[in-house]
Structure formats: C-alpha cells, structure tokens
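J.: quick one, structure for this:
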Amino acid sequence: MPQTRAQSLATEIERWIVERELAPGSRIATMDELREQTGLGRATISEATRLLAERGTVDVKLGRSGGLFVAQPAAVVRLRHTLLSVSQDPARVRDALAVRDALEELIDVDAALHRTDRDVRDLESIVTTMREQSSTRSDFLQANWALHRRIAEITPNELARDVYLGTMAQVESLPGRPDADTADDAAYLSARVDIHAELVAAIAAGDALRTSRAVGAHRALTSPKVEAAPSRA
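T.: As a prediction, the model looks like this:
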C-alpha cells in the first residue's frame, strides 16, 4: 500500500534533517512554511508533525517563534537516521530485521514481567482486531504491527525499546511485498493470529517461560517470510 501524504511528508522531513545535518534544537520550519513549501493542507501537516513527534524526531513549539525543531538524538532517532541513509540497500534492511528479531524475546519477556492490567486489555483488544481482519492481508498486518509496537511500549528497557521500535519504523516505511505463497492464504493468516493470541496470553499470565516459547513459535512461522508492513492510513 502506498504511503499517505502525511507519512511521505514525515519521511521527507527526516531526510531534510539528515541531508542538512541539522543539530538538535535546530529549527526546521513553521507550520505555515511547511504548507507553503509543500502545498499540503493543514490536516496533513498536523498529522505528519504528530508522526514525527511520536518517533522522537522533532519537538513542536507553539507561539510566534514556534514550529518544528530537531529533537535531542535519542537512540531511536539515531537509528532511524542511519537506516534512512541505507534504505535502498537490501543487505542493510535485512540487518535491521535481524536486530529486531534478536530483540523480540527480550522485549516480550519484559512485557510479561512488567505488564499492567491496562496493558493486557490493550493487547487483547488488538488481537481481537487481528482476528476480525485476518481475511485481508493489509488490514491484518496493520493490526499485527500495532500489537508488536504496543508490546514494546511495556518494557522498562529504554534502549532495547528504542532500537526495536526504530527498526520496526524503518521496515514499516518500506513498500509492502506480499509473499507469493502466503499473501492470500487465509489458513496462514489464521495461524498467525493464533500464534499472537498465545503470545498475548503468555504475557497476560506473567509467564516468562511460556512467553519465550510463544516467541519461538512466532519466529518459526514468520521468519522465513519476512514482510514489510503496510503504510498506516
């Protein structure tokens, strides 16, 4: 699926930061300047700004002297900037996926050990959405990646979380490439839902060993067929 205009603009602004070598605290542009430069509407500019703020890429300041400013370089931002510069290199993208996969067990076991009741409710709700959308690959993948992001938010290990989310963000920005053998396979998508449902159940139970086993089952099913996530609408 193609990126939305807001997502494309967010990616472009990240490239500006890298290409112009803007330092933390540097002013990027005001909202009005962005509208003049891009020709995009206020809603699109606001959504792109929200995406960038969530990623930790920019700080938004209000008032006459306000606008978008380069945020302090958290680990996730440094990683995203590195990956942006090599996004056309398949080998480096594979490296990013390998890092994400290597962190999966640490992230998920941490979630089992530190989850709250609210965390569990959120995860279970996303699994329900995954099941409802398992007949459509693009919708399923959006819910799938939302689940992994939500799990990652639970860990108190900020470095692991930032690196994991950074690799996820980069892979999500790539064009979707369905696997020829499984893209339209309802049985395959249903099996993936079941794997994720067990992962969430293990996290909800606070069972580290069960969570590790669920991660192993997840890896066994999905690793041979790594997919880029669809763009979020």
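J.: only C-alpha atoms for contact and neighbour calcs from this point on.
T.: Fine.
J.: where along this protein do the helices fall?
T.: If DSSP state H is used as the criterion, the helices of the chain fall at 5-19, 31-38, 42-55, 75-84, 90-114, 117-132, 137-152, 158-172, 186-205, 208-222.
J.: for the comparison step, fold the sequence that follows:
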Amino acid sequence: MQQVQRSSLITQVTAQLREEIVTERWPVGTRIPTEVELCELTGTGRNTVREAVQALAHAGMVERRQGSGTFVMATSDLGGTLGKYFADAQDRDVTELRRTLEVTAAVLAAERRDAEDIRALTDALESRNRSWVKDSAEEAIAVDAKFHRAIVAASHNAIYLEFYDSLLPIIRQTMHHQVSAHGNDYYDEHAALVDAIVSGDAEGARVASSIFFDELGLSEQ
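T.: Prediction:
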C-alpha cells in the first residue's frame, strides 16, 4: 500500500470543500468556516486547508476578505471565471444584462414558483426591508442582492442561476453605485414584484421587475 501523498490530500480536501459549495450547503455570499474549523471538519492540518481554499480562490469560487473571512462567490469554476471576466465591466452594461436576466426570471418564477419558493421570497423581502432600515449601505445592498437572487432561483432555470451567481459580486458593486446616485428604497416596487410572483401573475411580474430598470433609465425602446 502506498502512502498518501500530500498533494493528493490537498486535492481530496479541495474536492470536499467544492462539494459543500456546489450543493449549496455553503450558499453564494456566505462565509465559509474558518481555517481552524475546516481543520476539525476535514481532519487535516492548517497548511492543507489553506492550500485547498487557495485553489478554490484561484478558480474564483471563493474570495478572501481581509478581516472578514472567506466568502463563496460562485458554485462552479465556470461561474468563478465569468465573475473575473465581468469584474471590470461598465455599470450600464451590467445593469442592461441584469434587466435581461431578471425580467425573464421574474416571469418564469411567476409561472413555476412552488411553496418553498414563496416562503423564500417572502422571507427575502422581509430581510431586505429590515436591512434597508437598520444596516449599513453595504450590508443592505448584499441582502438586496440575495432578494433578487431568490427570484432567479424561483425561475427553476439552473443555467440562469449559475450565471447570475457568477455576476453577484459585480451586481452588488453596480447596485452600490446606483443607490448612491438615486437613493430610492423601492419598498413598494419590491412588494409588488413578490405579490405578482406569488399570485402567478407572469405579466404583472414582468412589469414590476421592469420598473427598477426603467427608473435607472433603461426602459425598453
């Protein structure tokens, strides 16, 4: 029997961490366990864990944030690659792409949502409105982005969701710029969007979702 090589051990741990992300036990936007916690979970040393996390960081699936920890950025290597590709995109280009994705996703969500989606959307709306009142702008925008992601998830289109996840970092960035410029809380608009999806009103969902982008000057020609 051959001894397990250190490189093989790193590969095994990387695969275990990747599985937690792919299966969304560690959802996009959440912080993964600390190095010490990962050592306990995997039964390996700190250097092994650090190199495994670094491999996922190189793939764009996680991001280290000084003083905050390591956060999930994408559910696949492809998503991470796309996220890097779009990192320097112009705000208007990203917002126009968001419109295409989110308006269609809202229509699909109204047609396909199930009881679990309805609970998730209702909770996401409450969290979004709460955060907008009591949290910092950065935290509120992160929660707002999760709300919009919940709508894409309710579309039950796996490709849409993976692509949207790859865009989340740049989406949050553009949302921050737009909040600074417009300062609109959009409470009623968010509520109307959820109501349309919950009631299965596809046309109402299309209109409600479009309103956000119309007010940013991206109305359809």
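J.: just give the TM-score of the two.
T.: Here the TM-score for the pair of chains, by TM-score structural alignment, normalised by the length of the second structure, is 0.59; 162 aligned residues with a C-alpha RMSD of 3.6 Å.
J.: re the thing from before, and the helices of the first structure as CSV, adding mean neighbour count and distance to Asp179 of the first structure?
T.: Output for the helices of the first structure, formatted as CSV (neighbours: other C-alpha atoms under 10 Å; distance: least, C-alpha to C-alpha, whole Å):
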stretch, mean neighbour count, distance to Asp179 of the first structure
helix 5-19, 18, 24
helix 31-38, 13, 35
helix 42-55, 17, 28
helix 75-84, 19, 23
helix 90-114, 18, 16
helix 117-132, 17, 19
helix 137-152, 20, 11
helix 158-172, 21, 15
helix 186-205, 20, 11
helix 208-222, 18, 11
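J.: would you list those in TSV and tack on distance to Phe69 of the first structure?
T.: What follows is the helices of the first structure, written out as TSV (distance: least, C-alpha to C-alpha, whole Å):
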stretch	distance to Phe69 of the first structure
helix 5-19	10
helix 31-38	11
helix 42-55	10
helix 75-84	13
helix 90-114	27
helix 117-132	32
helix 137-152	25
helix 158-172	20
helix 186-205	37
helix 208-222	38
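J.: so which of these comes closest to Pro178 of the first structure?
T.: helix 137-152 (8.4 Å; C-alpha to C-alpha).
J.: how big is the angle separating that closest one from helix 186-205?
T.: Comparing the axes of helix 137-152 of the first structure and helix 186-205 via axes from the mean of the first three to the mean of the last three C-alpha atoms, to 10 degrees yields an angle of 20 degrees.
J.: so what does helix 137-152 of the first structure touch, helix or strand wise?
T.: Here helix 137-152 of the first structure touches helix 90-114, helix 117-132, helix 158-172, going by 3 or more C-alpha pairs under 8 Å, 6 or more residues apart in numbering; DSSP states H and E.
J.: need those in TSV with distance to Leu34 of the first structure, can you?
T.: Listed next are those as TSV, based on distance: least, C-alpha to C-alpha, whole Å:
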stretch	distance to Leu34 of the first structure
helix 90-114	30
helix 117-132	34
helix 158-172	23
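J.: Arg27 of the first structure is nearest to which of those?
T.: Nearest to Arg27 of the first structure, of all these, is helix 158-172, at 22.9 Å by C-alpha to C-alpha.
J.: off-centre distance for the closest one?
T.: Offset of helix 158-172 of the first structure from its chain centre (C-alpha atoms, centre = their mean, to the nearest Å): 7 Å.
J.: next one: stretch 194-213 of the second structure
T.: Centroid displacement of stretch 194-213 of the second structure relative to its chain, using C-alpha atoms, centre = their mean, is 20 Å.
J.: read off where that stretch ends up in the first structure.
T.: Under TM-score structural alignment, the match for stretch 194-213 of the second structure in the first structure covers residues 200-219.
J.: now tell me what touches that stretch from outside.
T.: Here stretch 200-219 of the first structure makes contact (C-alpha atoms under 8 Å, 6 or more residues apart in numbering) with 101, 104-105, 108-109, 111-115, 120, 123-124, 127, 192, 195-196, 198-199.
J.: and stretch 113-133 of the second structure, by the same measure?
T.: Here stretch 113-133 of the second structure makes contact (C-alpha under 8 Å, 6+ apart) with 139-141, 143-144, 146-147, 150-151, 153-156, 185, 187, 190-191, 194, 197-198, 200.
J.: hmm, try it at 10 Å
T.: Identification of contacts with stretch 113-133 of the second structure by C-alpha atoms under 10 Å, 6 or more residues apart in numbering yields 106, 109-110, 137-151, 153-156, 185-187, 190-191, 193-195, 197-200.
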